[in-house]
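J.: Okay, predicted coordinates and the sequence, questions at the end:
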Amino acid sequence: MTSTPPSTVAANLPTGVLVGGRWRPARSGATFEVEDPATTRPIAEVADGAEADARDALDAAVAASEPWRRTAPRVRADLLRAVFDTITARADDIAALVTAEGGKPLAESRAEVAYAAEYVRWYGEQAVRVEGLARRAPAGTHHQLVLRRPVGPALLIAPWNFPIAMIARKVAPALAAGCTCVVKPAQLTPLTTIYVAELIRAELEARDLPVGVLNVVPSSSARRISEPLLADPRLRKLSFTGSTEVGAALLAAAAPSVLRTSMELGGNAPFLVFADADLDAAVEGALQAKMRNAGQTCVAANRFLVHASVADEFAVRLTVAFDRLVVGHGADEGVTVGPLIERGAVDRVAEVVQQAADGGATVRTGGSAPAREGYFYRPTVLTGVAPDARVVTEETFGPVAPVVTFGDEDEALRLANGTPFGLVAYAYTRDVGRAMRLAEELEAGMVGINRGMVSDASAPFGGVKMSGLGREGGEAGLDEYLETVYVAL
């Protein structure tokens, strides 16, 4: 299939707020620019929504809530299946848009579109499988029914780094469960969300379904959208993906209304390599776990904890692999590493790398930004890194792999768990017994054993400790949008 140039796709997009099935300008008339991070040039202007637009969107979601709740599960399932088919048919155009506003290489963008489509298909299939319970009470005095029903209108706040996958992971289960939505797309990457929202809006309209089911309010300030909605008692659900700091503030704002919340927050993923590991497989897994989207993923390996006996060999092989990566504009052929999302991201990566080097770490490759337009940073391998260096203790969100050595399994676990975060952990070992111990002892919501990628639409995604609450994906992701009601009769 021949894709449409991203500039053409962007030019043909609606750029307003979507309220009650109609795209319109923000009430203030304000807009903000969306730029290509590989060139720093603007590619579109989008409505800059504010409090009045957020309230309009919630009004529409509330008005559609009851008719959508009563819509047959099969109808909701068929809608999602049709959206899956359309996303799949337009995958090349959507991938080009993902690359244009987010920077990632086209191959990664295509993979993200396929991943997002799987969430839509999965939850379309799950919409007709919401189960309850009917039984006689143990005392024999009555019968017990357990019913599941939609939570109600939901506010979905998405991150910039996976602009279609994260929207699909939130919107699809919400619609499948019978909830209506107000979506706040990321300021840096709103165009893909707008594109998909228009696909859903068109399907709702074509099927004569409530068009206020999905509402979208782009804004340069998430707070201008979240604050009025979280204070409104009609909102019953909040789903957020982003930093722990912002997530904690949103939880505090949601507390007075006792909202149902799903929080997928920051990570600091350890990548453990034991002495018995297949080093070729470990390096391949490291590239997957570290370098997707130039390291700008919440599940990116942030700390490479390697047994001292194989640390030098692993570092040599990883450096060779990093040197083969091609940095450039994501739309260019052969590019495997795109830009970071903005100038501040480059500056932060450069700062933590320099601090590590000043602390005695060795830069094996990379360690600087190339002299070119755009927000680029070279893939970097560091060895001799102190366990308390910022590049180890903080989520870097960039293409940097710091290698720290350990002596035995106990020390590896102590280092891996020595963080307030616990989203995902990776480990490479041939010892099945050790693999089982790691699965039980690693403090993370997800564990990849001899795998550099764990995400799957049919599996629960989420963390422990300060990495979040609740789960997205799998059956658990649908549960986040359903209430449990017990009936005694």
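T.: Alright, I've got the coordinates. Residues are numbered from 1 along each chain as shown.

J.: make it CA atoms for all contacts and neighbour counts henceforth
T.: OK.

J.: Now do stretch 351-369: everything it contacts.
T.: Stretch 351-369 is contacted from outside by 319, 322-323, 346, 350, 376-386, 389-391, 396, 400, using Cα atoms under 8 Å, 6 or more residues apart in numbering.

J.: same question, stretch 186-205
T.: 10, 13-15, 21, 34-35, 79, 82-83, 86-87, 94, 97-98, 101-102, 157-161, 163-164, 167, 185, 210-211, 214, 216, 218-221, 341.

J.: List buried residues within those residues.
T.: For the contacts of stretch 186-205, a burial check counting by 16 or more other Cα atoms under 10 Å picks out 10, 14-15, 21, 34-35, 79, 82-83, 86-87, 94, 97-98, 101-102, 157-161, 163-164, 167, 185, 210-211, 214, 216, 218-220, 341.

J.: Wait, K465 touches P420, no?
T.: Yes - applying Cα atoms under 8 Å, one finds K465 in contact with P420, separated by 6.2 Å.

J.: Give me the residue at the spatial middle of the chain.
T.: Nearest to the mean C-alpha position of the chain, by Cα atoms, centre = their mean, lies M166 at 4.5 Å.

J.: Checking my notes, it in a helix, right?
T.: Yes - M166 forms part of a helix when assessed by DSSP: H, G, I helix; E, B strand; the rest coil.

J.: quick one, what contacts it?
T.: Neighbours of M166 in contact, by Cα under 8 Å, 6+ apart: A116, A158, P159, T241.

J.: one more structure, for comparison:
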Amino acid sequence: MEAVNPATGERIDTYEEADLPDVERALDDGWGAFQDWRDRPLAEREELIESAGEVLRENKREYAELMTEEMGKPVTQAVAEVEKCAWACDHYAQNAHAYLEDEHYPSPAGTEVKTVYEPLGIVLAVMPWNFPFWQVFRFIAPYITAGNVGVLKHASNVPGCAEAIEEILRDAGYPEGVFQSLLVPSDLVDDVVADDRVRAATLTGSGPAGRAVASAAGDKLKKTVLELGGSDPFVVLDDADLEAAAETGAWARNQNGGQSCIAAKRFIVHSDVYDEYTDRLVDEFESLTIGDPFDEDTDVGPQARQDLLDDLDDQVQASVDAGANVVTGGEPMDRDGAYYPPTVLTDVPAGCPADTEELFGPVATLYEVEDADAAVRKANETEFGLGASVWTEDRDRGERIARRIDAGCVYVNQLTKSDPRVPFGGVKESGYGRELSEIGMKEFVNRKTVWIE
């Protein structure tokens, strides 16, 4: 497994892939660790996740630079990602007891009836490269604190991040085997899922990857949570604050190089403000600083891999050939590294890649609609249903529109984001199940009814 710096194309390091004997040893260790970990008092597990947050904060620059080197995230955004991971650790350190408290029910005199929440065992996490720390810690913080143990199959281009996360938990004081990173190739994932010691799986990634894991798990009747792709609408109504909507919209599309499932991708704009909003949004796109991700002033770094840039450019060029208009950007930059500029497409024809596929990079598509009803129809005109954003000065109107959009989360006058305090997940082709908050923590527990006569 090779880690390559996408800003330079230079190899950083080479890592040895795990094989089936390595997997067997890891699952043995994990299952053995679970027998003790499940019985640890919750207070001790809360203290350990709090310690993990402290380790993250103490070394945040080191971890941020590792992310930047392996997948090109601007270092200031990488620091913010580490801080967000620490926040998730704090959240579950402070709230796990309340989330997992026994729930009592009415019962006959002299009896006690309640639901208790118990861990399942080993949970496999298949995680992507775009937020290489956050995606993993939003798994670790709730599910490991609930008493499960974790095995991570991280993306192959961020092996250093995978090993660093395991080291963080070790430094925080976690017992051996409670969390392990396995540098396995994708073709071994089915074997891991099928193992009897693995009781559940969660995946953040592409639709095909999600289907493969769900199919393998379903064959063994194992619980899964999937967070897949998105083509999130960013709806700008006629009474929106256009300055705020343009500034936030540019960031919502371009942060992390546009490589986010919940990035704003389809900008659906009321005809009364379409021209003005388009001008404002393009100005915001063109004001972003593209450059060395280690430069503190950089807003947009390289794409995470050259092949990802090539795929994105193919989608854009096919859309232009079909009739889409490039307002700004539109082709790879003439410089070393996998750089693609912030791009705006208008007049996007129905059925072209920019209209029907997820563009996983800094490319926005703009659509003009005549009214709010048309905006809702266009927002829902996708196979995806992860997030959405609605912009209007009328909060009640915003809520009414939000309730009509088919998505797992809708933000009014705010960009779509994940937050440890609220549930996160999608519908339709964007997956199922929820992460974070109380609901997320209870995805991988046995909700056991206990009747005491």
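T.: Nice, thanks for sending it over. Note that this is a predicted model, so its numbers are computed, not measured.

J.: TM value for the aligned chains?
T.: Here the TM-score for the pair of chains, by TM-score structural alignment, normalised by the length of structure 2, is 0.96; 451 aligned residues with a Cα RMSD of 1.5 Å.

J.: what's the matching range in structure 2 for stretch 393-412 of structure 1?
T.: Mapping stretch 393-412 of structure 1 onto structure 2 (TM-score structural alignment) gives residues 356-375.

J.: swap in stretch 183-192 of structure 1?
T.: Going by TM-score structural alignment, stretch 183-192 of structure 1 sits over residues 152-161 in structure 2.

J.: give the contact list for E284 of structure 1.
T.: G452.

J.: any idea how far it lies from R324 of structure 1?
T.: Look at E284 of structure 1 and R324 of structure 1: by Cα to Cα, to the nearest Å, they are 12 Å apart.

J.: Repeat that for P218 of structure 1.
T.: Distance, P218 of structure 1 to R324 of structure 1, by Cα to Cα: 38 Å.

J.: swap in M291 of structure 1?
T.: Counting by Cα to Cα - M291 of structure 1 and R324 of structure 1 are separated by 12 Å.

J.: Ok, I167 of structure 1 next?
T.: For I167 of structure 1, the distance to R324 of structure 1 - Cα to Cα - is 33 Å.

J.: residue boundaries of the strands in the stretch 101-250 of structure 1?
T.: Along the stretch 101-250 of structure 1, counting by DSSP state E, counting those that start in this stretch, strands occupy 133-136, 143-150, 154-157, 181-184, 214-216, 237-241.

J.: mean offset of the first one relative to structure 2 (after superposition)
T.: Following the fit onto structure 2, the mean deviation recorded for strand 133-136 of structure 1 is 3.2 Å by mean Cα distance after the TM-score superposition for structure 1.

J.: Which stretch of structure 2 lines up against stretch 147-159 of structure 1?
T.: Under the criterion TM-score structural alignment, stretch 147-159 of structure 1 matches residues 116-128.

J.: give me the element the aligned residue in structure 1 for Y340 of structure 2 is part of.
T.: Mapped onto structure 1 by TM-score structural alignment, Y340 of structure 2 lines up with Y377. If you go by DSSP states H and E, Y377 of structure 1 is not part of any helix or strand.

J.: Chain neighbours aside, what residue packs nearest to the aligned residue in structure 2 for E483 of structure 1?
T.: In structure 2, E483 of structure 1 lines up with N446, judged by TM-score structural alignment. In this structure, N446 of structure 2 finds its nearest non-sequential neighbour in E118, 5.0 Å apart by Cα to Cα, 6 or more residues apart in numbering.

J.: any idea where the strands of the stretch 351-453 of structure 2 begin and end?
T.: Using DSSP E, counting those that start in this stretch, strands in the stretch 351-453 of structure 2 cover 363-369, 387-391, 409-412, 431-432, 445-452.

J.: most packed of those strands?
T.: Comparing the strands of the stretch 351-453 of structure 2 by mean neighbour count (mean count of other Cα atoms under 10 Å), strand 387-391 ranks first with a mean of 29.

J.: coming back round to it: list the contacts of the match of E483 of structure 1.
T.: When the contact criterion is Cα under 8 Å, 6+ apart, the partners of N446 of structure 2 are V116, Y117, E118, P119, L120.

J.: ok, it to V113 of structure 2 distance?
T.: Going from N446 of structure 2 to V113 of structure 2 by Cα to Cα gives 16 Å.

J.: Does the one helix or strand W31 of structure 2 maps to pack against any helices or strands, and if so which?
T.: Following DSSP H and E, one finds W31 of structure 2 within helix 20-37. If you count contacts as 3 or more Cα pairs under 8 Å, 6 or more residues apart in numbering; DSSP states H and E, helix 20-37 of structure 2 packs onto strand 122-126, strand 149-153, strand 179-181.
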